[in-house]
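J.: Fold the following.
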Amino acid sequence: MFILVLLIIVVAILICIAYKLYNYALNPNSSKKGIFNSNNKNELRKEDLWINDFNDKSSVYINTFDNLRLHAYEIKENKSNKWAITVHGYTTNAEYMSSIAYKYYTLGYNVIMPDLRGHGKSEGHYIGMGWHDRLDIIKWIEYILNEDKNAQILLHGISMGAATVMMVSGEELPKNVKVIIEDCGYTGAKEQLAYKLKNMFKLPSFPLLNICNIIAKIKAKYFISEASAINQIKKSNTPTLFIHGDKDKFVPFYMLNELYDACNAYKDKLIINNAGHAKCEKVDSDLYWEKVIKFIAKFMK
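T.: You can find the predicted model right below:
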């Protein structure tokens, strides 16, 4: 009897810890802040703030498969069939992709800058870790094609946004989607959370992540283990450029080669020396854009 009571207590404690893990990792309203934002205003460049000062952007909306209303900024100034969808990372928002959107705009692209579900001005009570977000990005692709049936579309994501666009790549996509740029994406949500449990909290992934997986299915309607960028990229036919900073301590650098090796589509990779997480474009903007522009020129005509 004592052993049974002890077992019940241990299970209850584990469930409580796993629920706290779910709340910390997947609840967009928890107390964590935008972990990729710079605290030093002196590090901000004019392009990092461009979208805030750009008056000719429009707020546009889509409805998702589960009846959420999602927001994006649309910049449609260029007489062009080229479109870029810029996808932000974990706990940030569309504005975080300002410098990326600015560059594509100067290159003659129309731009869609979504707020992912649970972020920015979009509805949602959980963070999708790229899984449900992949279906939302497909909705944004459909939105573009309703405006421009001849659109040539590229996807450019950073961090969770990079994982998202890789997860998109495993779906059946219209031929209008020409190229993907993924910058410091993780192999999968399960692997990423396991890494952070060990790295940040010195906790084992088993059994906490297994219990959290079930809680996520109940509350967010997906298993964390489903959100696998590496499984999706294996099915991809879309040319993909993989980018990572060699000093990334948030999404570990070793994930770059795991993803690159798993991809069977046309591919290339770029390593930015001395760049931490989501800092590649800031650390060496010239090299970053030289590589990106050369890569996409093969497919965006």
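J.: Going by C-alpha atoms from here, please, whenever you check contacts or count neighbours.
T.: Will do.
J.: count of residues packed around Lys32?
T.: 11 (other CA atoms under 10 Å).
J.: which element is the closest residue to it other than its chain neighbours on?
T.: Taking CA to CA, 6 or more residues apart in numbering, and ignoring the residues beside it in sequence, Lys32 has Tyr24 as its nearest neighbour in space, at 7.5 Å. Assessed by DSSP states H and E, Tyr24 sits inside helix 2-26.
J.: for comparison, sequence B:
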Amino acid sequence: MKKKFWKITLGTLIVLLVGADLGGAYYLFNFAFKKGGYSSRGSDASETSTQRWARQQKQERWTQTSFDGLKMKARYYPAPQPTKKTIVVVHGYGDNSLTVGQYSQLFHEAGYNVLTPDGRAAGMSQGKYLGYGWQDRDDLAWWIKQVQKRQGPQGEIGLYGLSMGAAEVMYYLGLKVPKQVKFAITDCGYASIKGELQHELQSLFHLPSFPLLPTANLFAKTIAHYDFYAADTKKTLRQNRIPLFIIHGTKDDFVPTKHARINYDNNHGPKKLWLVSGAKHAQSYQMQPQKYRQKVIQWTQKYFQNEVKNHGTN
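T.: Prediction:
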């Protein structure tokens, strides 16, 4: 009788634990991945002057259809003077092509064409679930093909990514990168989706990653159709030969600064690391605006061919 009782009790406990894991993981998946979840925090904030610049500046709307049938859109800002040099600016988690206006403006005022795509489930683009940079790397590849088509073989392309957009750029560098892509700049990007979610589980909920993350990944593979465990710069940057400039704040508590050092060590191409003292997440430009402009424009001038020095470094 006792043996039967303990079997029933153990079975009930297992069912409860499995149910709790499934429920918690499904909540985590919707909280972190679904449009309207945590990524929408602060979406009702007042428009900034650089967002107004991004909205009001003379621009074209570009479109493409993703590999899985989503209608994707981007803003293209032609340079003040004709040029075949273009910077693709990739926004971060919870952001869109307008909220990265300060970076678009920085490169545009330096004399470059600027393309700012809206990622999956962001801005003008379709999608129910965020790609965390992993699915998005294929979308980025198609945007780059559009730039190539417009500029021709003489065109030159630079990549800039912020936060999730930085991870997207570093994941993209593991693909077959065309020769027109001359360099990349990434600011506060994470090395792996798994590592970033582990940090957020601990930071926001004070929870261990096991078994929630493996189960959440099952939902990601089933519903969002990608394996976030596969996303890691250890795999992608070891194949990279594009010059990479990594920027990160030393007080970043959203994507810990250790990710910058991991990404730097993972990269096998030409590289540079700048840790901005005292800067929190995505605040390096605000912390040191003049030095930031100077360093990123010097990087573009170093790797764009026949570059003309201009007012962008002031």
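J.: Mind telling me what the residue nearest to Lys32 of the first structure corresponds to in the second structure?
T.: Under the alignment by TM-score structural alignment, Tyr24 of the first structure pairs with Phe31 in the second structure.
J.: again, but for Gly89 of the first structure
T.: Looking across to the second structure (by TM-score structural alignment), Gly89 of the first structure lines up with Gly92.
J.: Verify the stated contact: that match with Gly161.
T.: Yes - with contact defined as CA atoms under 8 Å, Gly92 of the second structure counts as touching Gly161 (7.5 Å).
J.: who's more crowded, those two?
T.: Neighbours of Gly92 of the second structure and Gly161, each counted by other CA under 10 Å, are more numerous for Gly92; the result is 28 against 25.
J.: now the helices for the first structure?
T.: In order along the chain, the first structure carries the following helices (DSSP state H): 2-26, 50-53, 98-106, 131-147, 160-169, 189-201, 208-220, 229-233, 254-262, 280-283, 285-296.
J.: Not counting the first one itself, show me its contacts.
T.: Just to be clear, that refers to helix 2-26 of the first structure. Under the criterion CA atoms under 8 Å, 6 or more residues apart in numbering, residues 30-32, 126-129, 207-209, 211-212, 215-216 lie in contact with helix 2-26 of the first structure.
J.: In contact with the residue lying closest to Ile262 of the second structure once chain neighbours are set aside, which residues?
T.: Closest residue to Ile262 of the second structure apart from its sequence neighbours, by CA to CA, 6+ apart: Ala191 at 6.7 Å. For Ala191 of the second structure, the contacting residues are 167, 232-234, 259-260, 262-263, by CA under 8 Å, 6+ apart.
J.: And the residue nearest to the spatial centre of the second structure, how far from Tyr172 of the second structure?
T.: Nearest to the mean C-alpha position of the second structure, counting by CA atoms, centre = their mean, stands Gly165 at 1.7 Å. In this structure, Gly165 of the second structure lies at 10 Å from Tyr172 of the second structure, with CA to CA, to the nearest Å as the measure.
J.: what's the closest of the contacts of helix 2-26 of the first structure to Trp289 of the first structure?
T.: Compare each of the contacts of helix 2-26 of the first structure with Trp289 of the first structure using CA to CA and the shortest gap goes to Met129, at 26.3 Å.
J.: which residues touch the counterpart of His206 of the second structure in the first structure?
T.: When the first structure is aligned by TM-score structural alignment, the residue opposite His206 of the second structure is Lys202. By CA under 8 Å, 6+ apart, no residues touch Lys202 of the first structure.
J.: one step back: show me the one of the helices of the first structure that comes nearest Asn176 of the first structure.
T.: Closest of the helices of the first structure to Asn176 of the first structure is helix 131-147, at 8.4 Å (criterion: CA to CA).
J.: For Ile262 of the second structure, what is the corresponding residue in the first structure?
T.: That one, Ile262 of the second structure, aligns with Glu258 by TM-score structural alignment.
J.: Can you report how many residues neighbour that match?
T.: 13.
J.: How much space separates it from Ile112 of the first structure?
T.: Counting by CA to CA, the separation of Glu258 of the first structure from Ile112 of the first structure is 29 Å.
J.: now Glu147 of the first structure
T.: 12 Å.
J.: More neighbours: which of these two?
T.: Taking Glu147 of the first structure and Ile112 together and counting by other CA under 10 Å, Ile112 has the greater number of neighbours (28 against 9).
J.: Which residues are in contact with the more buried one?
T.: For Ile112 of the first structure, the residues meeting the contact criterion (CA under 8 Å, 6+ apart) are 72-75, 83-86, 140.
J.: so which of the residues you listed hold up in the second structure?
T.: Using both residues aligned by TM-score structural alignment, their matches' CA atoms under 8 Å as the contact test, the members of those still in contact in the second structure are 72-75, 83-86.
J.: okay, among those residues, which ones form the most distant pair?
T.: When these are compared pair by pair using CA to CA, the farthest-apart members prove to be Ala72 and Trp83, with a separation of 13.8 Å.
J.: returning to what we had before: among the kept ones among the contacts of Ile112 of the first structure, which are located in strands?
T.: Of these, the ones assigned to strands by DSSP state E are 72-75, 83-86.
J.: Any chance of the residues you listed in TSV with distance to Asp133 of the first structure and neighbour count as columns?
T.: Below are these laid out as TSV (distance: CA to CA, whole Å; neighbours: other CA atoms under 10 Å):
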residue	distance to Asp133 of the first structure	neighbour count
Ala72	13	26
Tyr73	17	19
Glu74	18	19
Ile75	21	23
Trp83	19	27
Ala84	17	26
Ile85	13	28
Thr86	13	29
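J.: that older thread, among the helices of the first structure, which is the most enclosed?
T.: Taking mean count of other CA atoms under 10 Å as the contact definition, the stretch among those with the greatest mean neighbour count is helix 160-169, which reaches a mean of 31.
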